[in-house]
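Asks: What follows is a predicted protein model with its sequence.
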Amino acid sequence: MNKSFTHLSKKGVHMVEVSDKPVVKRTAVAQGKIYLQSETIKLIENEEIKKGNVLTTAQIAAIGAVKSTHHLIPLCHSLRITGVEVDFKVKDEEIEVEVSVTSMGKTGVEMEALTGASIALLTIWDMVKSVEKDENGQYPSTKISDIVVIKKEKK
């Protein structure tokens, strides 16, 4: 069995050449969850977190992360992002984020959607860490999980 690695060359590593691929509309949707104490969720919903509006800040962070993905992931192509949507489902003890990314390009936008979802969740954690910490400064009930691509398409 002869394996061929797309990012390796005889000289080391390289970015995959995509110039011969057609430009098409590409969309990817990623989601993830952060588990928080129910008291923290109430503070977020009532906009009582001292750092500010948690979900709006997380949206801004996610959009910035999508646009910066190629700076964060080695060998990831920079893409012409044409749209980003960041939505939240707030439940009693968790917040789910969904990030949808669209581009006109030659390669997919899954990494951008995953990066956006991850950074949205990390931003939420950062903004609520003062109320999530226990008396020892630990986070026994705070958890980020289930970061996945739920949809990928090209047209």
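Replies: Everything's here; your move. What you see is a predicted model; the values in this text were computed from it and never measured. Residues are numbered from 1 along each chain as shown.

Asks: Only C-alpha atoms from now on, for both contacts and neighbour counts.
Replies: Will do.

Asks: Let me know how buried M104 is, in neighbour terms.
Replies: M104: 20 surrounding residues under other C-alpha atoms under 10 Å.

Asks: Pull up the gap between it and A62, please.
Replies: 19 Å (C-alpha to C-alpha, to the nearest Å).

Asks: ok, now L79?
Replies: 16 Å.

Asks: Need the three-state assignment for the residue lying closest to G83 once chain neighbours are set aside.
Replies: Using C-alpha to C-alpha, 6 or more residues apart in numbering and skipping the chain neighbours, the partner closest in space to G83 is T102 (5.0 Å). Following DSSP: H, G, I helix; E, B strand; the rest coil, the label given to T102 is strand.

Asks: Ok, A28 next?
Replies: Three-state call for A28 (three-state DSSP): strand.

Asks: Same check on the one 4 residues further on?
Replies: For G32, the secondary-structure state derived from three-state DSSP is strand.

Asks: ok, it touching I150?
Replies: No. Here G32 does not reach I150: they are 10.0 Å apart, not a contact under C-alpha atoms under 8 Å.

Asks: The two: which has the busier surroundings?
Replies: Taking other C-alpha under 10 Å, G32 and I150 do not tie; G32 has more neighbours (22 against 15).

Asks: Pasting the second one now:
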Amino acid sequence: MAELTHFNDQNRARMVDVTAKKVTARIAKATGQITMHPETLARIHAGTMKKGDVLAVAQVAGIMAAKQTSNLVPMCHLIPLTGVDIHFSDNDQDTITAVVTVKTKHVTGVEIEALTACQISLLTIYDMCKAIDRGMVINDVHLLEKDGGKSGHFTYDAAK
């Protein structure tokens, strides 16, 4: 297991110094799901939710969240993002899946940005639908893949 780097010599929290790291292209993909009543998903499909186009708003919210990650996660670096894309799919029954891709050309990765965008897009779906379905469940949010930087390529292995 790698040494933890977010502690200084007094064993107190610090933001890791990335000054000496090389600028490389970096990408991270995260996914998650929200499960709801079938009637809720049907209304999302029909576009009849009172708050508007649920997936359009959730997509914008996720992109905004990715850009604000360093304001939300204390030890996260402010990173200039070069791309954020969110795709939604569903099982035509009761579950929407979000897949978020975040890119940068910088000295540190964008995993936290991808995970934050995923969570906030799903939370936005919850917010927009909660008036008719308070029992929705956000689950299985995780990193699918990351590439770039010293630690190299990572792909999620569901078998672990």
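Replies: Structure's in. What do you need? All values derive from a computational prediction rather than experimental measurement.

Asks: What does the TM-score come to for these two?
Replies: In this superposition the chains share a TM-score of 0.90, using TM-score structural alignment, normalised by the length of structure 1; 146 aligned residues with a C-alpha RMSD of 1.4 Å.

Asks: if we can go back for a sec, near the residue nearest to G83 of structure 1, how many other residues are there?
Replies: 24.

Asks: For it, give me its contacts.
Replies: Shown in contact with T102 of structure 1 (C-alpha atoms under 8 Å, 6 or more residues apart in numbering): K25, R26, T27, A28, I81, T82, G83, V84, V109.

Asks: wait, which of these is closest to E45 of structure 1?
Replies: E45 of structure 1 lies nearest to V84 out of the contacts of T102 of structure 1, by C-alpha to C-alpha, at 23.1 Å.

Asks: for the residue nearest to M36 of structure 2 when sequence neighbours are not counted, what are its contacts?
Replies: The shortest distance from M36 of structure 2 to any non-neighbouring residue, by C-alpha to C-alpha, 6+ apart, is to M136 (4.6 Å). For M136 of structure 2, the contacting residues are I34, T35, M36, H37, Y126, K130, by C-alpha under 8 Å, 6+ apart.

Asks: So how do I select the buried members of these in PyMOL?
Replies: Buried members of the contacts of M136 of structure 2, defined by 16 or more other C-alpha atoms under 10 Å, are picked up in PyMOL with:
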select buried, resi 34+35+36+126
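
Asks: Can you tell me which of the contacts of M136 of structure 2 is closest to N71 of structure 2?
Replies: Nearest to N71 of structure 2 out of the contacts of M136 of structure 2 is Y126 (C-alpha to C-alpha; 22.3 Å).

Asks: any idea which helix or strand carries that closest one?
Replies: Y126 of structure 2 belongs to helix 111-129 when assigned by DSSP states H and E.

Asks: Would you mind listing the buried residues in that helix?
Replies: Neighbour counts over helix 111-129 of structure 2 (16+ other C-alpha under 10 Å) mark 111-126, 128-129 as buried.

Asks: and stretch 54-71 of structure 2, how far from the chain's centre?
Replies: 9 Å (C-alpha atoms, centre = their mean, to the nearest Å).

Asks: equivalent range in structure 1 for it?
Replies: Per TM-score structural alignment, the counterpart of stretch 54-71 of structure 2 in structure 1 is residues 54-71.

Asks: Show me the strands in structure 2, by range?
Replies: Remark: strands assigned in structure 2 by DSSP state E are 24-35, 81-90, 95-106, 137-147, 154-155.

Asks: Q10 of structure 2 is nearest to which of those strands?
Replies: When these are compared by C-alpha to C-alpha, strand 95-106 sits nearest Q10 of structure 2, at 28.8 Å.

Asks: ok, how many other residues are close to the residue lying closest to T5 of structure 2 once chain neighbours are set aside?
Replies: The shortest distance from T5 of structure 2 to any non-neighbouring residue, by C-alpha to C-alpha, 6+ apart, is to V16 (6.4 Å). Neighbours of V16 of structure 2 under the rule other C-alpha under 10 Å: 14.
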